[in-house]
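J.: Here's a sequence, model it:
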Amino acid sequence: METDLLLVIMCVTLIAAWWFHLLLKWSSGHRRRRRCELTLPPGSMGLPLLGESLEFFARIPSLEVLPFFKRRLERYGPVFKTNLVGKDMIVSLDPEVNSYVLRQDNRAFQIWYPESLKRIFGAVLEVTSSESLHKRKRTMVLRVFGPENLRLVLLRHVQGAARSNLSSWAHRPSIELKEAVSSMIFSVTAKLLINYDASTSSAGELWKHYDAFTTGLMSFPVNIPGQGFINV
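T.: The predicted model follows:
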């Protein structure tokens, strides 16, 4: 009995110490933000520790822009500050700003990855984030998804996939449009990148694994049941 009570006390103490550490970390970051407030765009950092993550990760049954972005675009404009998954960040919805950032080739801006991505890929991520390798990857992506290939190859694949899927959907009483369209786009992309045949019996399983993987990429990096990171 005394041993059980001691274990409970130790667990409560460890949890309290962990929360206290997180609160101190958040408070320190909050003070730093206050000192450089004049240099940051408008916005809100949300709740302590959680930031604005709860609203950001709220699921919506549609293909339109996330309400999280729509509300902040109306309130703050196309560039605003926020805190997601425990990280302070600046979000840009401005095409000109985004184009400028992408043209810098890691000179004026550094490549940043969320903590969940670092936990998943580890040291591999550090190697692949080098400037030369980043340029090669970008060249490969543009070769497949660039304007010329988009017109000559990709559009034909998309049209074929659309006809096939529309024919399949016609025999169903109802479909979840967002998931169905996402699965179709995934099939086309997988065919172009790795020559994967979406008509195989394992295609559905591959899509489920990919969906779970992408959900876990932008999530809190903690293994809690029901939380996206634990499924990656």
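J.: From now on I want contacts and neighbour counts done on CA atoms only, so please keep to that.
T.: OK.
J.: Leu177: neighbouring residues, count only.
T.: 13 (other Cα atoms under 10 Å).
J.: ok, it to Lys70 distance?
T.: 21 Å (Cα to Cα, to the nearest Å).
J.: Apart from its chain neighbours, what residue comes closest to Gly228?
T.: Gly216 (4.5 Å; Cα to Cα, 6 or more residues apart in numbering).
J.: just how off-centre is the host helix or strand of Met140 within its chain?
T.: Per DSSP states H and E, Met140 falls inside helix 131-145. Counting by Cα atoms, centre = their mean, to the nearest Å, helix 131-145 is centred 20 Å from the centre of its parent chain.
J.: Mind listing what's buried along it?
T.: His134, Val144, Phe145 (16 or more other Cα atoms under 10 Å).
J.: Determine the longest helix present in this protein.
T.: helix 2-35 (DSSP state H).
J.: got the buried residues for the next helix or strand along the chain from that helix?
T.: Under the assignment DSSP H and E, the closest C-terminal helix or strand after helix 2-35 is helix 53-56. Neighbour-count burial for helix 53-56, counted by 16+ other Cα under 10 Å, picks out Ser53.
J.: run this one through as well so I can compare:
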Amino acid sequence: MAPPELLALLVALLLIIHLLTKNRKLSKRLPPGSLGIPIIGQSLGLLRAMRTNTGEEWIQKRINKYGPISKLSLFGLPAVFLTGPAANKFIFSSDSLAPKQTQSMSRIIGARNMLELTGKDHKRVRGAVSYFLKAEVLRKSLGKIDEEIRHHLRTNWLGHNQVKVMPSMKSLTFNIICSTLFGMERGARREVLVQEFTKVMAGLWSVPINLPFTNFNKSLKATRRIRKVLTKVLDEKRCALKRGECSSDEDLITYLLSLGADNGEALTEDEILDNAVLVMIGGYDTTSILLTFIARQLANDPAI
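T.: The predicted structure follows:
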């Protein structure tokens, strides 16, 4: 017979599963497919495919089994899987669809980031952030970017027989983000930020189970620490603006702080912090991966 402790644990587990599934009444109009295990759903299978670079096979298996439209559960939320040109056109051109991120992303980045907002709020926040990211505005930061690149090459490339390009490009991208978007100089504050940011990225695509040993829990704690650092930066920038010691377009945070409330463009502190974290995450992987592939292309084809 099973030990009493094991039996009690099994009963508790069955009770939890029952409570989680008893209200999951599915409409007959839903597409084929399964929502899987409560909370977890198909998340683990997708994450495994992403880690092993077999995402296309995972998608094709799903299409072969259920067709181009199916239901599933990802990262704690029910979802609909669609594929094909018609589905893409429907998603990106339909005004009835509101943007929705996974629970893990929403809770880690913050509820006031532009990916979670709709209507006027979305337009206001997106307009503010995208203005600073325009080429003519970023052109003013070329001096900062140039200095970051030169310092990075002197420190991490010159005199090295071998360089691991991907980690190097991630470090460079992060330092450029700190310099141009946050106006943060090299030093201890950046070091703290990069350590916490690594933990954030590890839990961004995870099942939102907030237990001490999970990546999601570690990511939430890391985000709170990042927000503390950025809050101090925000307070310093606000004081510098009041004293006239910096211009409104010196960096992203300064610009967002300078937006006036008289024309309805002002952002709250939560909106500034949430979208600062969003921009940091959005620019980190995409830019560093692109730079890595450029370096690979240059290395493999000297003629280029």
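J.: Can you find the partner of the residue nearest to Gly228 of structure 1 in structure 2?
T.: Mapped onto structure 2 by TM-score structural alignment, Gly216 of structure 1 lines up with Gly203.
J.: Kindly report the same for Ala180 of structure 1.
T.: In structure 2, Ala180 of structure 1 lands on Ser168 (TM-score structural alignment).
J.: go on, Asn195 of structure 1?
T.: By TM-score structural alignment, Asn195 of structure 1 lines up with Gly183 in structure 2.
J.: Repeat that for Ser129 of structure 1.
T.: Ser129 of structure 1 maps onto Leu117 in structure 2, by TM-score structural alignment.
J.: Then its match would be within a strand, right?
T.: No - remark: Leu117 of structure 2 does not belong to a strand; assigned using DSSP: H, G, I helix; E, B strand; the rest coil, it is coil.
J.: residues near it, how many?
T.: Leu117 of structure 2 has 18 nearby residues by other Cα under 10 Å.
J.: show me what contacts it?
T.: For Leu117 of structure 2, the contact set (Cα atoms under 8 Å, 6 or more residues apart in numbering) comprises Pro99, Ala111.
J.: I'd like the distance between it and Thr102 of structure 2.
T.: 14 Å.
J.: Equivalent analysis for Gly282 of structure 2, please.
T.: 15 Å.
J.: Can you list the residue ranges for helices in the stretch 51-200 of structure 2?
T.: 55-66, 85-93, 103-109, 119-132, 135-138, 142-156, 165-180, 188-204 (DSSP state H, counting those that start in this stretch).
J.: most packed of the ones you listed?
T.: Highest mean neighbour count among those (mean count of other Cα atoms under 10 Å): helix 103-109, with a mean of 22.
J.: From the chain's centre, how far out is that helix? Work that out for me.
T.: Distance of helix 103-109 of structure 2 from its chain centroid, counting by Cα atoms, centre = their mean, is 8 Å.
J.: what's the answer for stretch 139-148 of structure 2, then?
T.: The answer for stretch 139-148 of structure 2 is 25 Å, by Cα atoms, centre = their mean.
J.: Same check on stretch 46-58 of structure 1?
T.: Centre to centre, stretch against its chain (Cα atoms, centre = their mean), the figure for stretch 46-58 of structure 1 is 14 Å.
J.: again, but for stretch 138-146 of structure 1
T.: For stretch 138-146 of structure 1, the distance to the chain centre is 21 Å (Cα atoms, centre = their mean).
J.: Structure 2: matching residues for that one?
T.: Going by TM-score structural alignment, stretch 138-146 of structure 1 sits over residues 126-134 in structure 2.
J.: Just tell me what Thr13 of structure 1 corresponds to in structure 2.
T.: Thr13 of structure 1 maps onto Val11 in structure 2, by TM-score structural alignment.
J.: Provide a list of residues in contact with Ile63 of structure 2.
T.: Ile69.
J.: same thing with the one 3 residues further on?
T.: Under the criterion of Cα under 8 Å, 6+ apart, the contact list for Tyr66 of structure 2 reads Pro32, Gly33.
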